[in-house]
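Student: Okay, predicted coordinates and the sequence, questions at the end:
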Amino acid sequence: MSTRNTAQNATPGSPQNWTATPITTGILRGAIDLEQTAHGVLPHRLPAWARAQNTDPNLAMVEDQPSGVRLVLRTRATTVELDVLPTKREYVGAPPRPDGVYDLLVDGRLTDRASVAGGNILTIDMTAGTAEHKPGPPGTVRFGGLPDGEKDVEIWLPHNERTELVALRTDAPVDPVTDRARPVWLHHGSSISHGSDAASPTTTWPALAASLAGVDLINLGFGGNALLDPFTARTMRDTRADLISVKIGINLVNTDLMRLRAFAPAVHGFLDTIREGHPTAPLLVVSPTYCRIHEDTPGPTAPDFSRISDGQLRFLAAGDPAERASGKLTLNVIRDELARIVRQRSADDPNLHHLDGRELYGEADYAELPLPDELHPDAASHRRIGERFADLAFTATRLNTAR
């Protein structure tokens, strides 16, 4: 694989015999909805009706970051150009964030990467709780030197950067890939599932697991927002899927959103809603991976700004372990409760399964590959989690039963 930055900030003059292909759901996978914008189309991972029910600006920001969303084409083209309008995030007091990464796959093999500079800038002040939006120009990501002949081409969009799709051009016609024989895996989780601190969109742990298992991913991992929202459950209910997983826990502690009394009924309701649309699909409930600061200490989670000028934003637990007695949630409390709920429900639902998240990333893994900010795994840990999930989840006793 070559790694090149082939992006440009102005649309190049393409030969007149090139093909311009409208960007529609026919060539886009992993998105739930496409919104028409002044520039083109914006992929969303929640439908419009669900977005209308949301009042949290953070969820609004992360659901339109296209984690798992990719263009999938069948073509003889040797050059592909994609005009995009990214929205970059900058944090006051912190070093600049790297540009989002576009991964190119040819016949399922990662062959190139690129980024697009410029675009809109969203400046976030975490201390003041404010955000300022500054508009910028579109840019072009260009992949050249593709092999001649018919092939499947995938362009995976940056998992952590809002990306409006403006135009797609190729030097040969393209067709949608209509072979949908692979099972569709629908996953919901937190920022770890979203891909925080992964190196690129195909190296988030869900993308890695999907590749290893040979399944078609729809990733509803929303940074900071795996909060048992009913509209997320209804979205999952209404989305075509053969295999389903939900990773629950860390964000409920981060936000200190609910107590144990509310947690169990909310989990039951979330699973009930999914089952309305998928009554027999394999459904895997995954408890939290290891997170030292919140194993036995409740939330909320607070940012530690002491090293932010050096680019090291870290997090700490602001709760008190004694508050567990009043029903405050910790990761161990949530793990025990999720295991109990699945045991209870599986008596009437043989396709419901449970996976302890520490089997994906546990205390021993933390000692070897610590969480850089105490919350999010790095690129090496994403690979480990993805490989383990593929092995532990896509088996005859869990998500493999429908294949």
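Tutor: Sure, I can see it.
Student: CA only for contacts and neighbour counts going forward, please
Tutor: Will do.
Student: for the stretch 301-403 of the chain, what spans make up the strands?
Tutor: 301-304, 314-317, 352-355 (DSSP state E, counting those that start in this stretch).
Student: got the contact list for the second one?
Tutor: In other words, strand 314-317. Residues outside strand 314-317 that contact it (CA atoms under 8 Å, 6 or more residues apart in numbering) are 293-294, 297-305, 307, 372-375.
Student: Kindly supply the ChimeraX command isolating those of these that are buried.
Tutor: Buried members of the contacts of strand 314-317, identified by 16 or more other CA atoms under 10 Å, are gathered into one ChimeraX selection as follows:
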select :293,294,297,298,299,300,301,303,305,373,374,375
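Student: Report the separation between the closest residue to G277 other than its chain neighbours and L329.
Tutor: Nearest non-adjacent residue to G277, counting by CA to CA, 6 or more residues apart in numbering: R237, 4.5 Å away. Remark: distance between R237 and L329 (CA to CA, to the nearest Å) = 27 Å.
Student: ok, these two, which is more surrounded?
Tutor: L329 (32 against 20; other CA atoms under 10 Å).
Student: shouldn't the more buried one be in contact with R259?
Tutor: Yes - in this structure, L329 is within contact of R259 by CA atoms under 8 Å, at 6.1 Å.
Student: Using just helix, strand and coil, how would you label L228?
Tutor: coil (DSSP: H, G, I helix; E, B strand; the rest coil).
Student: residues in contact with it?
Tutor: 248, 266-267, 270 are the contacts of L228 under CA under 8 Å, 6+ apart.
Student: which strand is the longest one in the protein?
Tutor: Longest strand in the chain by number of residues (criterion: DSSP state E): strand 80-91.
Student: hold the first one in mind and look at this next one:
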Amino acid sequence: MNTPEYWTTTPITLELLRGAVEVEETERGFLPHRLPARARAQNTDPQLAMAEAQPSGVRLLVRTRATSIELDTVPTKRVYTGLAPRPDGVYDLLVDGRLTAQATVPGGDTLTVDMATGGFEHRTGPVGTARFTGLPNRVKDVEIWLPHNETTELVALRADAPVEPVPDRGRRVWLHHGSSISHGSDAANPTSVWPVVAAAREPVELVNLGLSGNALLDPFTARAMRDAPADLISVKVGINLVNADLMRMRAFTPAVHGFLDTIREGHPTTPLLVISPLLCPIHEDTPGPCSFDLEALRSGEKKFRSSGAPEERAAGKLTLTAIREELSRIVNDRAAEDPHLGYLDGRELYGEADRAELPLPDELHPDTATHQRIGTRFAELAFGADGLFADGSRTRIADGTGV
């Protein structure tokens, strides 16, 4: 399909993006980042480097009369040795807030991962195009949500009518940090990721720092949150610390305090909600590390298992039960001097009754229906009349959404 010559090409800039912290110019286009360069420079984990460059919650937002829009990108497709091919990442197009069309982009780079050994190989591929046609012939706000699970370089934006940035919509900015569940693992499309579901119900402008495998109380992430504009902040912490078997209780408690202290340096009175882990049976009372179930992997199925033992709790190894108890205590103690701090037990978002109806397919990550439930519950609990985020009259950050 050839693009007509009369179409306009619009430079892709941070002004057209929401949910990205920075945009890096590459040889082929522009790469949105969800952590700033200073944080990226202090990271040595390739998984985090991949996760923060996957644009979960990142979307192009324009105002236009166009009825057809094309977006050229270079996605990075992940291929896991021994497993069926992953579906291509989905681009969701919303018109005035309503999901109207979806597209995928062929081509792109390929990252082949051997889950048994951890090895990987990267191959360069061609630019592809997401095409959307038949849009309403009127002035409208159009959002293109990028695939939450594919690193995506933006190359060109074209339309059959001029596009322009959307002015500040007067929404509060919600800055959220969490694990792969917040990142959107196993959600089918970018607007079905639970923080996106919750943000749409309010609505608020979401900045999603859900970083797959990397909600690890990293100081550089805390500093990134400290320095980011935000009206509302939430931190969901616990599951990755058990997954990675990263620290013992002795280190966990001061690390949580340090993380919250750093955020408070930049946001001393911003509503700050600490969320403990969702129910995850393999780690409720059994420490990590978490590992792939190799027997399931040999049969072409992805499942996770705990490699720890319950008796190791006596040595201070973390479990989800222990983390919830300590997070509740920490927040309760701090709340005496911080009335804008709150705690939410993650089992209120996904608990035993939910597990009976919606089990975790791989023992760790929720599917799309479960993301919908978690997002809806969070909106009710956090933004509802009794929630920490309920007061829509709070003064917004001075420089608008900024994201």
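Tutor: Great, that's in hand. Small disclaimer: the values here were computed from a predicted structure and weren't measured.
Student: Most neighbours out of the contacts of L228 of structure 1, which is it?
Tutor: I248 (24 neighbours).
Student: sorry, back to before: give me the contact list for the longest strand of structure 1.
Tutor: 11, 39, 96-97, 99, 116, 118-126, 137-144, 161-171.
Student: what does H365 of structure 2 align to in structure 1?
Tutor: Correspondence of H365 of structure 2 to structure 1, assessed by TM-score structural alignment: H376.
Student: Next, find the distance separating A198 of structure 1 from G386 of structure 1.
Tutor: 11 Å.
Student: and for the two, which residues touch both?
Tutor: Joint contacts of A198 of structure 1 and G386 (CA under 8 Å, 6+ apart) are 204-205.
Student: what range in structure 2 matches whatever helix or strand T140 of structure 1 lives in?
Tutor: Secondary structure assignment for T140 of structure 1, by DSSP states H and E: strand 139-143. Aligned by TM-score structural alignment, strand 139-143 of structure 1 falls on residues 128-132 of structure 2.
Student: How far off centre is the matching stretch?
Tutor: Here stretch 128-132 of structure 2 shows a centroid-to-chain-centroid distance of 23 Å under the convention CA atoms, centre = their mean, to the nearest Å.
Student: do the same with stretch 265-278 of structure 1
Tutor: That offset, for stretch 265-278 of structure 1, works out to 21 Å (CA atoms, centre = their mean).
Student: cool, stretch 227-244 of structure 2 as well?
Tutor: Using CA atoms, centre = their mean, the offset of stretch 227-244 of structure 2 from its chain centre is 10 Å.
Student: Just the buried positions in it, please.
Tutor: Result for stretch 227-244 of structure 2 [16+ other CA under 10 Å]: buried residues 228-244.
Student: Which of these fall within strands?
Tutor: 232-236.
Student: Columns distance to P55 of structure 2 on top of those residues, output as CSV?
Tutor: Formatted as CSV, these follow (distance: CA to CA, whole Å):
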residue, distance to P55 of structure 2
L232, 20
I233, 19
S234, 19
V235, 19
K236, 19
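Student: so which of these comes closest to V196 of structure 2?
Tutor: Using CA to CA, S234 comes nearest to V196 of structure 2 of these, at 13.5 Å.
Student: Contacts only, for the residue mapped onto the closest one from structure 1.
Tutor: Taking TM-score structural alignment as the criterion, the aligned counterpart of S234 of structure 2 in structure 1 is S245. Taking CA under 8 Å, 6+ apart as the criterion, S245 of structure 1 is in contact with 185-188, 283-286.
Student: With L364 of structure 2 instead?
Tutor: 280, 282, 303-304.
Student: residues in contact with stretch 335-347 of structure 1?
Tutor: So stretch 335-347 of structure 1 is contacted by 249, 264, 268, 285, 287-288, 352-354, 356 (CA under 8 Å, 6+ apart).
Student: Only the buried subset of those, as a ChimeraX command please.
Tutor: Filtering the contacts of stretch 335-347 of structure 1 down to the buried ones (16+ other CA under 10 Å) takes a single ChimeraX command:
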select :249,264,285,287,288,352,353,354,356
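Student: Buried ones in the longest strand of structure 1, by neighbour count?
Tutor: Those would be 80-91, for strand 80-91 of structure 1 by 16+ other CA under 10 Å.
Student: now those residues as JSON lines including distance to N58 of structure 1?
Tutor: Formatted as JSON lines, the buried residues of strand 80-91 of structure 1 follow (distance: CA to CA, whole Å):
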{"residue": "V80", "distance to N58 of structure 1": "33"}
{"residue": "E81", "distance to N58 of structure 1": "31"}
{"residue": "L82", "distance to N58 of structure 1": "27"}
{"residue": "D83", "distance to N58 of structure 1": "26"}
{"residue": "V84", "distance to N58 of structure 1": "22"}
{"residue": "L85", "distance to N58 of structure 1": "20"}
{"residue": "P86", "distance to N58 of structure 1": "17"}
{"residue": "T87", "distance to N58 of structure 1": "14"}
{"residue": "K88", "distance to N58 of structure 1": "15"}
{"residue": "R89", "distance to N58 of structure 1": "12"}
{"residue": "E90", "distance to N58 of structure 1": "15"}
{"residue": "Y91", "distance to N58 of structure 1": "14"}
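Student: all helices of the stretch 251-400 of structure 1, in order?
Tutor: Per DSSP state H, counting those that start in this stretch, the stretch 251-400 of structure 1 carries helices over the ranges 260-277, 331-346, 363-368, 379-393.
Student: Reformat these as JSON lines; add distance to R403 of structure 1.
Tutor: Below are those laid out as JSON lines (distance: least, CA to CA, whole Å):
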{"stretch": "helix 260-277", "distance to R403 of structure 1": "18"}
{"stretch": "helix 331-346", "distance to R403 of structure 1": "20"}
{"stretch": "helix 363-368", "distance to R403 of structure 1": "31"}
{"stretch": "helix 379-393", "distance to R403 of structure 1": "13"}
